[in-house]
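**Student:** Build me a structure from this.
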Amino acid sequence: MPGHGPTVTVQGEATVEAEPELAVFAVTLTATGRDRADVLRDVADLHKRTWSALVGLGDGVDVETGGVGVHPRYEDRPGRRPPWFDATAQLSVEVGEFALLPDVLTVLGDVRELSFSGPSWRLRPAGPVQRRARAAAVHDALRRAEEYAAALGCTLTELVDLSDATDGRTWAAEESFPAALSAQAAAHGPLAELDLRPIRQRVSGSVRARFRMTVPDLDALLLELTEAP
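**Tutor:** The predicted structure is shown next:
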């Protein structure tokens, strides 16, 4: 049976830091030409070769295909010359084994018709770090409620309800936004000089909790306040 008596509502908060679990690259392959079909074939071939090279690095590299697009690009005077066509294909590369990062960069740097951004350091979704943060927030809520109850000379008797805060970014790790880098530019600056040290991730969130507590003796509390120096 539900209890009776006063309740105390609190918000528990927590921030947990941890080493990242994934390094993510956003890759764009490009092809340009005057024949639309040829451009599509070129970008498809680039996609196949790059995808195969990345997948060949092993299970520590996960590659997903994104969108493919082709767009006409006209000269300054339309009609004087046939239009150019620009085709693009997207890849998302997730590296879970950081020892493979130099190999991934070597593959990306060997393709001149490629630009990429990364690595963006991330945690796996719904992983142990998020669970630790949730548990820490619950403990913080309980501590706060106990402190409020103790200030009234009461003790907590039961949990009424517990929920995530309504912020949509609750339990989301902070993400960095790396600059884009083209393979052609990288050829003039060694990729080995890039700083590949993982950036620690922070997971923050909050919970709302409502507890029932014993009835305070307000007369005794007021008397104590009036007698205080």
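
**Student:** From here on, just use CA atoms for contacts and neighbour counts.
**Tutor:** Will do.

**Student:** and stretch 106-114, which residues are buried?
**Tutor:** Thr106, Val107, Leu108, Gly109, Val111, Glu113, Leu114 (16 or more other CA atoms under 10 Å).

**Student:** any idea how far that stretch is from the chain center?
**Tutor:** 26 Å (CA atoms, centre = their mean, to the nearest Å).

**Student:** where exactly do the strands run in this structure?
**Tutor:** Here the chain has its strands, by DSSP state E, at 7-18, 22-33, 61-73, 84-95, 114-122, 156-164, 172-173, 180-182, 201-213.

**Student:** Mind listing residues that contact the second one?
**Tutor:** Looking back up the chat, that one is strand 22-33. 39-40, 42-43, 46-47, 84-98, 113-124 (CA atoms under 8 Å, 6 or more residues apart in numbering).

**Student:** what's the angle between that strand and strand 84-95?
**Tutor:** Comparing the axes of strand 22-33 and strand 84-95 via axes from the mean of the first three to the mean of the last three CA atoms, to 10 degrees yields an angle of 160 degrees.

**Student:** what comes up buried for stretch 54-70?
**Tutor:** By 16+ other CA under 10 Å, the buried positions in stretch 54-70 come out as Leu54, Val55, Val61, Asp62, Val63, Val68, Val70.

**Student:** compare with the first, here's sequence two:
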Amino acid sequence: MATPSEDPQPAAPYGTPDAPHIAVRGEAHLEVEPEIARIGVTVTSRGKDRRTALDDLTRRNAAVLDLLKSYGDAVEHLETGALTLSPELKDKGRGERVHTHHGSVHLTADLNDFTALGELTTRLADSDLTRVDGPWWALRPDSPAHRQARRQAVHEAVQRAREYAEALGAGLTALLELADTDTGADSPAPPRAGRTRSLAYAAAEDAPAAPLDLEPQRQHVVARVDARFTMTPPRL
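**Tutor:** Model (predicted):
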């Protein structure tokens, strides 16, 4: 004859009159100073033949790299992206006759020294056939601000659940579930317009341009958690 199992039955996924459930969401919103600034640099060249365009691009790219590396530890990360070298065909005439060749190389640099940022971007923008985009302000993935926001979101969830339970004359007894529903930064602001060398510089080649005054854009860090608790029976 079979005997009933003595194993405890699993808890129901919903509350009971003796052990009601309470579900809340905790949120944290922080505004903090950025930790890095990213800029994009596009170096271009143009030549009547492919070799001339390539040699010119190589020279300009080396000059930009030397300038970026001269700032030492202020440039935290530097990488080369897309490289292109393409012919431009003549619009008129028979056959595919090449009019000129265009070359470009894209660089990305992350800076952690915002004092040097204005001077560097100005010097880059003052270079021939060089375009500068940015800056885009950001936090590092392991920034303490993310951890602080997550802790605050959890504390908010516990406090909110406790207040709901107290409003019913009850108290929290156990945590059933804690889910990270959304964490990170809000949608970034639209990229700021890049600066490129203008014809106005041609009139004063020997006079350096005044450094740009760039104000860091504060970052909005968000963390959200969903939490479920059990509580004592309310006094209704």
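
**Student:** His188 of the first structure: which of the buried residues of stretch 106-114 of the first structure is nearest?
**Tutor:** Gly109 (10.3 Å; CA to CA).

**Student:** What's the separation between that closest one and Val27 of the first structure?
**Tutor:** Separation of Gly109 of the first structure from Val27 of the first structure (CA to CA, to the nearest Å) stands at 11 Å.

**Student:** Glu64 of the first structure too?
**Tutor:** 10 Å.

**Student:** ok so, going back, with distance to Pro78 of the first structure added, can I get the buried residues of stretch 54-70 of the first structure in JSON lines?
**Tutor:** Listed next are those as JSON lines, based on distance: CA to CA, whole Å:
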{"residue": "Leu54", "distance to Pro78 of the first structure": "40"}
{"residue": "Val55", "distance to Pro78 of the first structure": "42"}
{"residue": "Val61", "distance to Pro78 of the first structure": "45"}
{"residue": "Asp62", "distance to Pro78 of the first structure": "43"}
{"residue": "Val63", "distance to Pro78 of the first structure": "39"}
{"residue": "Val68", "distance to Pro78 of the first structure": "25"}
{"residue": "Val70", "distance to Pro78 of the first structure": "18"}
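
**Student:** among the residues you listed, which two are most distant?
**Tutor:** Once CA to CA is applied, these give Val61 and Val70 as the farthest pair, at 27.7 Å.

**Student:** that older thread, check the contact lists of Glu64 and Val27 of the first structure and give me the overlap.
**Tutor:** Leu91, Ser92, Val93.

**Student:** how about the equivalent of the second one over in the second structure, what does it touch?
**Tutor:** Ser92 of the first structure maps onto Thr108 in the second structure, with residues paired by TM-score structural alignment. With contacts defined as CA under 8 Å, 6+ apart, Thr108 of the second structure is in contact with Arg38, Ile39, Gly40, Val41, Leu78, Glu79, Thr80, Gly81.

**Student:** ok, and those residues in the first structure?
**Tutor:** For those, the subset whose aligned partners also touch in the first structure (both residues aligned by TM-score structural alignment, their matches' CA atoms under 8 Å) is Arg38, Ile39, Gly40, Val41, Leu78, Glu79, Thr80, Gly81.

**Student:** Tell me the one of those nearest Ala185 of the second structure?
**Tutor:** Nearest member of those to Ala185 of the second structure, counting by CA to CA, is Arg38, at 16.2 Å.

**Student:** The first structure: which residue goes with that closest one?
**Tutor:** Arg38 of the second structure maps onto Val24 in the first structure, by TM-score structural alignment.

**Student:** can you check Ala53 of the second structure too?
**Tutor:** Per TM-score structural alignment, Ala53 of the second structure is aligned with Val39.

**Student:** And Asp110 of the first structure? What does it align with in the second structure?
**Tutor:** That one, Asp110 of the first structure, aligns with Asp126 by TM-score structural alignment.
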